[in-house]
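Q: A predicted structure for the sequence below; I have some questions about it.
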Amino acid sequence: MSEHEALRKALHWLTEQPRIDAAAIAEASRHFDLSPLDEQFLRDYFLRQLRQAPSKKPQSDDLKSN
């Protein structure tokens, strides 16, 4: 698996969840065996978005980095 493949899979998995919160991020971190730094990135990204726009779920288009 490439260096960031687990993080990509976790991002995809999270965008498929009905709700993205700290518990979902922790579950994704365990499931995809993410590093503490990767888990912190997910918390910063998703929870910051939720504070800015509570009614809008981050879209998968926002996550494209290719």
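A: Perfect, thanks for sending it.

Q: can we go C-alpha only for contacts and neighbour counts from here?
A: Will do.

Q: Can you name every helix or strand that the helix or strand containing F41 contacts?
A: Taking DSSP states H and E as the definition, F41 sits inside helix 36-42. Of the remaining helices and strands, those touching helix 36-42 by 3 or more Cα pairs under 8 Å, 6 or more residues apart in numbering; DSSP states H and E are helix 22-31.

Q: in what helix or strand does A10 lie?
A: helix 5-15.

Q: Take this one as well and set it beside the first:
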Amino acid sequence: MSVIDKIKGMLKGHEDQAHQAVEKAGDMFDAKTGNKFSSQVDMAQKQAHNQIGDKPPADPT
């Protein structure tokens, strides 16, 4: 069993909270770096949402 599978198992039933955490972490990173890496952060957030599964939050853009 891979690490990703173990994390997915732990997140089962808490997908909404995980999606919120991904968004908050990305926003904090953007704020700390002055949005210098915002495109990379957005891509990482999108990949994290895909790994978590279920429905990610609506894109505000």
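A: Nice, thanks for sending it over. Fair warning: this is a prediction, and the values are worked out from it, not measured in the lab.

Q: Tell me how the two chains score on TM-score.
A: Overall, the chain-to-chain superposition scores 0.37 on the TM-score scale (TM-score structural alignment, normalised by the length of structure 2); 34 aligned residues with a Cα RMSD of 2.4 Å.

Q: still on that earlier bit, show me what secondary structure element comes after the helix holding F41 of structure 1.
A: Once helix 36-42 of structure 1 ends, the next helix or strand along the chain (criterion: DSSP H and E) is helix 48-52.

Q: can you pull out the helices in structure 2?
A: Remark: helices of structure 2, listed N- to C-terminal, are 3-11, 15-33, 38-52; assignment by DSSP state H.

Q: and these as CSV, adding mean neighbour count?
A: Rendered in CSV, the data for these read as follows (neighbours: other Cα atoms under 10 Å):
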stretch, mean neighbour count
helix 3-11, 12
helix 15-33, 15
helix 38-52, 15
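
Q: residues near E27 of structure 1, how many?
A: Using other Cα atoms under 10 Å, the number of residues around E27 of structure 1 comes to 15.

Q: Same question for the one 10 residues further on.
A: Applying other Cα under 10 Å, we find 9 other residues in the vicinity of L37 of structure 1.
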